[in-house]
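Asks: Have a look; sequence and predicted model below, questions after that.
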Amino acid sequence: MSARYPTTITPTQTRIGWVGIGVMGSAMASRLLSAGYSVTVYDRTPSKAAPLQSKGAHLAPSVADLARASDVVFTMLGHPSDVRQIVLENLVPSLNPNGVIIDHTSSHPTLAKQIYDSALERHCHSVDAPVSGGDIGARDGKLAILAGGDEDVVKWLKPLFDEMGRVTYVGGPGKGQHCKIANQITAGANLLGLSEGLVFADKAGLDKLKFVEAVRGGAAGSMVMELFGDRMIKKDFKPGGVAEYMVKDLGMGVDVGEEEGDEVVVLPGAALTKQLFASMVANGGGKLGTQGLISVIEKINGS
């Protein structure tokens, strides 16, 4: 008998499914494989599965087959449209009784609620659990995991979350996505501030590495600086989170209140940051890491 909520999660009993094995998803699934869990993966580009297969993962021919072979299914996709098609329209209808879906995609709160309700109708469970920490956090198991849904289910899933980082329960269905949008508003502002600080330091004739070392312990220091400061200086724009996704996330922040019929929150900083990331995308940098925002500020300044 496979383990399902509320049976204790263990590597020997709990079958894991994983859909979406890009930079983040692959690193997160790898950590579950390393912990001894049986992991079945699916991706629309099957060749992406080769590195995980070499570590023992199984490749499912379809999303429905993966759902039927799993007790807990994780998803890490690109856009809310992907989540709607893959999770709401395909995964949820194929879940085993008492199955669980954990969506790590940065998606829309309203869609997360729809998935939760649809899963509940099938006597299943859904958690919206977007993450923060980038590719390094995914690789090192140090992600911040922002979980919305039923608190008891999140607590039950903690052994799995612990392999990937630190989970915080932030409220009911959709609240994980709300928390991630707030995170992106904050992170985007930090990326913009760091970009402008580095460009200013460079124009002033400062050594940028020394600038970062001098200020990182003060009020200007941040996790964004720790994760991306050296990469920005070295023009290393290899993606963890990509620029086009930041446009999506900030767009949801600017628009989400109006779309949900709630009070609209005026976010002038987020609107500006979104515009600058959109400029990066328009210049062909949509697939670059978010730290590439500095290239926009450099271009504005003729660098």
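Replies: Looks like it arrived, so ask away.
Asks: okay, CA-based contacts and neighbour counts for the rest of this
Replies: Will do.
Asks: Spit out the contact partners of residue 236.
Replies: Each residue near residue 236 by CA atoms under 8 Å, 6 or more residues apart in numbering is listed here: residue 292.
Asks: On the three-state scheme, it is what?
Replies: coil (DSSP: H, G, I helix; E, B strand; the rest coil).
Asks: how far away is it from residue 227?
Replies: According to CA to CA, to the nearest Å, residue 236 and residue 227 sit 12 Å apart.
Asks: Over to residue 28?
Replies: 18 Å.
Asks: same question, residue 97
Replies: The spacing between residue 97 and residue 227, counted by CA to CA, is 41 Å.
Asks: ditto for residue 163
Replies: The spacing between residue 163 and residue 227, counted by CA to CA, is 20 Å.
Asks: this is the comparison structure:
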Amino acid sequence: METPYPEPIAPAKTRIGWIGIGVMGAAMASRLLSAGYSITIYARSPSKALPLQSKGAQLANSPYDVAKCSDVVFTMVGHPSDVRSVVLDTNHGILAGLNPGGVIVDTTTSSPALAREIFQAAKAKGCHSIDSPVSGGDIGARDGKLAIFAGGDQLAVNWLSPLYEVFGKVTYMGQAGCGQSCKIGNQIVVGANLLGLSEGLVFAEKAGLDARNFVDAVRTGAAGSMVMELFGERMIEGDFRAGGFAEYMVKDMGMGVDVVEESDDERVPVLPGAALGKQLFAGMVANGDGHLGTQALITVIERLNGK
């Protein structure tokens, strides 16, 4: 690319900024700290930053301040509107503070169109932007086994590879926005798997089967999945602590479904399963369960069955 990068990435040289320290973001930032990187973080609620500060992270007053002292700034926030505010705010955003040659890496599940907009805005300032949402939940974030989907300039993705290796495995998907499109497709598959597992467990219980015995019996066959490995035991135990909020699945699956609803383009796929999944997760939100983990989808199926 015409715009130069900072020096090759190394813990002693590369300054990292991190914005968004929820369950996923905190685990990912913690791995970078453990790998020896210097990290500056921003949190809307400063008290949430204390665990990372105890590991050596520095706290800044705004995304702008994070960017001013960073070579690479990661974001892991909630919604596309949050990404827009954090990155593009004229006075306090990352791009306003980032030095030429700096890199923005958005790991939020966000809009492909917004990723393309940020890419162009960064390019105009002589910076780089990569959309690289992740999959693998809180366990994958903690253990460094995330699947990472990267969109943008491939040279920038290659340059970032030492950082991606801390989190898991990165796959380059194509131009800006392609990382986000891949994640939306991923969420469609995850939602379908969660629904199938929820219905299978409810059916097994109604049939008088032991739930753990059922899962153990089918996990090595065609019904087995990473969703089953990550969430099967939690669903059986009724452990609905969030690795990812159920309300985010409404957003994620909606970014696929809503394109269908809003477009007459014959190339846009019809996604009836994703539409149903979005509706069921929206039902969780309506029940006040939007901040439970995605595995709590089973509660919707249980309610439909009178439990």
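Replies: That came through fine. It should be emphasised that the depicted structure is a prediction, and the values quoted were computed from it without experimental measurement.
Asks: How close are the two chains, by TM-score?
Replies: After superposition, the two chains reach a TM-score (TM-score structural alignment, normalised by the length of the first structure) of 0.97; 300 aligned residues with a CA RMSD of 1.2 Å.
Asks: Quick check: end-to-end length of stretch 123-135 of the first structure?
Replies: The separation between the terminal residues of stretch 123-135 of the first structure, taken as CA to CA, is 34 Å.
Asks: count of residues packed around residue 94 of the first structure?
Replies: 18 (other CA atoms under 10 Å).
Asks: Residue 28 and residue 227 of the first structure: which has the busier surroundings?
Replies: Counted by other CA under 10 Å, residue 28 of the first structure and residue 227 do not tie: residue 28 has more neighbours, with 26 against 16.
Asks: The second structure: which residue goes with that one?
Replies: Matched across to the second structure, residue 28 of the first structure falls on residue 28, judged by TM-score structural alignment.
Asks: any idea where the helices of the stretch 201-303 of the first structure begin and end?
Replies: Secondary structure of the stretch 201-303 of the first structure, counting by DSSP state H, counting those that start in this stretch: helices at 208-215, 223-233, 243-259, 268-280, 293-300.
Asks: Which secondary structure elements does the longest one sit against?
Replies: In this structure, helix 243-259 of the first structure packs against helix 175-203, helix 268-280, with contacts taken as 3 or more CA pairs under 8 Å, 6 or more residues apart in numbering; DSSP states H and E.
Asks: Among the ones you listed, which comes closest to residue 56 of the first structure?
Replies: With CA to CA as the criterion, residue 56 of the first structure lies closest to helix 175-203 of these, at 30.6 Å.
Asks: corresponding residues in the second structure for the closest one?
Replies: Counting by TM-score structural alignment, helix 175-203 of the first structure lines up with residues 178-206 of the second structure.
Asks: Is residue 274 of the second structure in contact with residue 191, as I believe?
Replies: Yes. Contact status for residue 274 of the second structure versus residue 191: in contact at 7.3 Å, counting by CA atoms under 8 Å.
Asks: thought residue 24 of the second structure was touching residue 144?
Replies: No. Using CA under 8 Å as the test, residue 24 of the second structure is too far from residue 144 to be in contact (11.2 Å).
Asks: From the neighbour counts alone, determine which of these two ranks first.
Replies: A side-by-side neighbour count of residue 24 of the second structure and residue 144, using other CA under 10 Å, places residue 24 first with 25 against 19.
Asks: now the most centrally placed residue in the first structure, nearest residue through space, not along the chain?
Replies: Ranked by distance to the mean C-alpha position of the first structure (CA atoms, centre = their mean), the top residue is residue 131 at 4.2 Å. Here the nearest residue to residue 131 of the first structure in space, its sequence neighbours aside, is residue 145; by CA to CA, 6 or more residues apart in numbering that works out to 4.6 Å.
Asks: Tell me which of the helices and strands packed on helix 243-259 of the first structure lies nearest to residue 4 of the first structure.
Replies: Each of those was scored for nearness to residue 4 of the first structure using CA to CA, and the closest is helix 175-203 (22.5 Å).
Asks: For the closest one, give me the average deviation versus the second structure.
Replies: By mean CA distance after the TM-score superposition for the first structure, the fitted helix 175-203 of the first structure averages 0.2 Å away from its aligned residues in the second structure.
Asks: hang on, the earlier thing: residues that sit against both of residue 274 and residue 191 of the second structure, list them.
Replies: Shared contacts of residue 274 of the second structure and residue 191, defined by CA under 8 Å, 6+ apart, are found at residue 253.
Asks: who's more crowded, the two?
Replies: It is residue 191, of residue 274 of the second structure and residue 191, that has more neighbours when counted by other CA under 10 Å, with 27 against 22.
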